[in-house]
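Student: Quick one: sequence plus predicted model below, questions after.
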Amino acid sequence: MFDRPAHSPIIVDGGLSTYLESEGYDVSTALWSASLLAQAPSAIEQAHRDFFSAGAEVAVTASYQASFAGFAAAGMTRPFAEEMMRRSVRVADHARAAFRSEHQDDDRPLWIAASIGPYGARLTGGAEYAGRYGLSVERLRARHRAEFEVLASADPDVLACETIPDIDEAEALIGLIEESDKPAWLSYTIRDGRTAAGQPLEDAFAAARDVDGVVAVGVNCCDPVGLTDVIALAGECSGKPVIVYPNSGESWDATARRWTGRPRYDPRFAPAWRDAGARLIGGCCRVHPPQITAVAAALTA
């Protein structure tokens, strides 16, 4: 699917929710940017268009924290919740169509990736960065199934199974990917050279090695510093194209609900990521269109 020469990686967008927040939108609820699917879908569409204009070729939808339980807690019915999940894909597709209409000389392929966040994202409080939740592979697969099937049926180009902290959860999602006819990428959040749950990355990346439906493996929403060895390992162990889209390097204080530390994401890292084997490169939280433009420039310099 992501067949591109090694010297020319595909550019993934940046942190959609934090970009919307920087533009003045309230994403402080438990639904995060998914709340804007009901309140301000045009803002999400504009954000996707901004990332396309910045050089992104993949738009990741506003469904990371979308779940039936989360929408129900916000007082929304199940049919409405399903419509919001489908809308996340439609809004991104509308943004792609509008961008193409306005830039008819831009013939880059553009993809829509439906975000499927970890179970911990539904628990809020940064649970996905803590690692395991005490659930078996079978229970995790059951917890993911309904949202996975709705987003897959909305017909995105690819499913983005992202910010996965634990091999058990990866295996749960892999089982759903194997049942589906929709390609997916699998991206872990990591800490100190291991999964957030503390497992070896060799095992994490190898979990998808023989799964035809997984079209890329890598890491996201992690520290942007020191990723070249991780990228090489992901390619070696998975046999798949490698995707890397770290966050700004700041830390999220879930209790105080604020970012701490200083940004460490440097677009000049991108050529080294490419040379280590990354075939899809972008950013996550607090990486916004200007940084994506700089990444694209660094990769063509």
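Tutor: Arrived safely, thanks for sending. Residues are numbered from 1 along each chain as shown.
Student: For the rest of this, base every contact and every neighbour count on C-alpha atoms.
Tutor: Will do.
Student: Can you tell me how far residue 30 is from residue 186?
Tutor: Residue 30 is 24 Å from residue 186, where distance means Cα to Cα, to the nearest Å.
Student: Alongside the first one, take a look at this:
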Amino acid sequence: MIDLVDTLARRPVVLDGGLGTLLEARGNDVTSALWSARVLRDDPAEVRAAHAAFIDAGAEVVITASYQLGFAGEIPDDDVEALLRRSVSLARDAGEAVVAASVGPVGALRADGSEYTGAYGLTLAELRRAHRRRLHVLSDAGADVLAVETIPSPLEVEALALELADLDVPAFVSLSADSTGFSATGSLTSALRTAASVRSVVAVGVNCCAPDSVPGALAGAPDIPLVVYPNTGETWDAATRTWHGGTAPLADDAPSWVAAGARLVGGCCRSTPADIAAIAAAVRG
């Protein structure tokens, strides 16, 4: 397994793709509010197999199935903690790869579409409390790095930055570039800089956005390794829980992301092991 921080200083590192997408393609039901966490709870072998498929495709970092898992929800808190730890161990068991423990936004825990707006009605202190226990459990579970991902607003970035500073464990922070929470001019860039100011944050960037959103999102990004893993260009309808629109071949754009400073490169929703294999070939070539 690579040393992530050391490798980022030398070359691009390949992330995995859409875990929920692959689980669904393998015949698993991911239509509930728990999404891939439902499979984590009920059929963990499927989660391990999906991680292994991405590693076989060339992923050097796999992101755990903990994105939509949080406390004070429909699953009892003790069970949530056990599942968070299981998500890390399954990724570890899947093969030789860096394990990145997924920390999704508060909106992902609500499963109501607010993960694309950041409009939760919560204060900074409330957001910090909402994330704290999960961050501590995942950092204690043996993950190599925390994957704080799809964060949709400057306020939630600030809350997470404060918590990560207190925790002081390696993390990368990735924002939802298409979120309406970053509609103000410069707010995305400012939020990236807020995340990058934390000593333990090894990379910042964007994910779960359209590929054509990436160049603008990276313009003015801080001078640390960047992370980029967009979706394939389709749009998620939270009300019907369906995807709409066309797809884009991520590997075509991956070299330009690397040229712009991306050092962690992969795919998000709708991307498959084939996409990751193509990205790996493109960035390593």
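Tutor: Yes, it's here. All figures in this text were calculated on a predicted structure; none of them were measured in a lab.
Student: Which one of residue 30 and residue 186 of the first structure is surrounded by more residues?
Tutor: Using other Cα atoms under 10 Å as the criterion, residue 30 of the first structure and residue 186 rank with residue 186 on top: 28 against 19.
Student: can you give me the helices in the stretch 151-285 of the second structure?
Tutor: Listed in chain order, the helices of the stretch 151-285 of the second structure (DSSP state H, counting those that start in this stretch) span 154-167, 187-196, 214-218, 250-259, 273-284.
Student: Nearest to residue 60 of the second structure among those helices would be which one?
Tutor: Residue 60 of the second structure sits nearest to helix 273-284 of all the helices of the stretch 151-285 of the second structure, at 9.4 Å, using Cα to Cα.
Student: contacting residues around that closest one?
Tutor: Helix 273-284 of the second structure has contacts (Cα atoms under 8 Å, 6 or more residues apart in numbering) with 12, 14-17, 22, 53-54, 57-59, 249-252, 254-255, 258, 265-267.
Student: most neighbours per residue, which of the helices of the stretch 151-285 of the second structure?
Tutor: Most buried of the helices of the stretch 151-285 of the second structure by mean neighbour count (mean count of other Cα atoms under 10 Å) is helix 187-196; its value is a mean of 22.
Student: Please state the offset of it from the chain centre?
Tutor: Chain-centre distance of helix 187-196 of the second structure: 17 Å, with Cα atoms, centre = their mean, to the nearest Å.
Student: Next up, the contacts around residue 166 of the first structure.
Tutor: Contacts of residue 166 of the first structure were listed using Cα under 8 Å, 6+ apart, and they are 131, 132, 188, 195, 196, 197, 199, 204.
Student: Just the buried ones from the contacts of helix 273-284 of the second structure?
Tutor: Neighbour counting by 16 or more other Cα atoms under 10 Å classes 12, 14-17, 22, 53-54, 57-59, 250-251, 254-255, 258, 265-267 among these as buried.
Student: For the counterpart of residue 114 of the second structure in the first structure, give its distance to residue 233 of the first structure.
Tutor: Counting by TM-score structural alignment, residue 114 of the second structure lines up with residue 127 in the first structure. Counting by Cα to Cα, the separation of residue 127 of the first structure from residue 233 of the first structure is 26 Å.
Student: Residue 179 of the first structure too?
Tutor: From residue 179 of the first structure across to residue 233 of the first structure, the span is 27 Å (Cα to Cα).
Student: What are the boundaries of the strands in the stretch 51-200 of the second structure?
Tutor: Here the stretch 51-200 of the second structure has its strands, by DSSP state E, counting those that start in this stretch, at 61-63, 98-103, 145-151, 171-176.
Student: CSV for the ones you listed, including distance to residue 84 of the second structure?
Tutor: Shown next, in CSV, are the strands of the stretch 51-200 of the second structure (distance: least, Cα to Cα, whole Å):
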stretch, distance to residue 84 of the second structure
strand 61-63, 12
strand 98-103, 9
strand 145-151, 12
strand 171-176, 16
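Student: Mind checking those strands for the one nearest to residue 197 of the second structure?
Tutor: Nearest to residue 197 of the second structure, of all these, is strand 171-176, at 11.1 Å by Cα to Cα.
Student: Translate residue 183 of the second structure into the numbering of the first structure.
Tutor: Matched to the first structure by TM-score structural alignment, residue 183 of the second structure sits across from residue 198.
Student: Tell me, how many residues neighbour its match?
Tutor: Residue 198 of the first structure has 17 neighbouring residues, counting by other Cα under 10 Å.
Student: repeat for residue 102 of the second structure
Tutor: By other Cα under 10 Å, 29 other residues sit near residue 102 of the second structure.
Student: ok, now residue 285 of the first structure?
Tutor: Residue 285 of the first structure: 22 surrounding residues under other Cα under 10 Å.
Student: Equivalent analysis for residue 210 of the first structure, please.
Tutor: The local packing of residue 210 of the first structure (other Cα under 10 Å) involves 11 other residues.
Student: likewise the one 10 residues further on?
Tutor: The number of residues packed around residue 220 of the first structure, counting by other Cα under 10 Å, is 24.
Student: on that earlier part again, closest to residue 63 of the second structure out of the helices of the stretch 151-285 of the second structure?
Tutor: Checking the helices of the stretch 151-285 of the second structure against residue 63 of the second structure by Cα to Cα gives helix 273-284 as the closest, at 13.3 Å.
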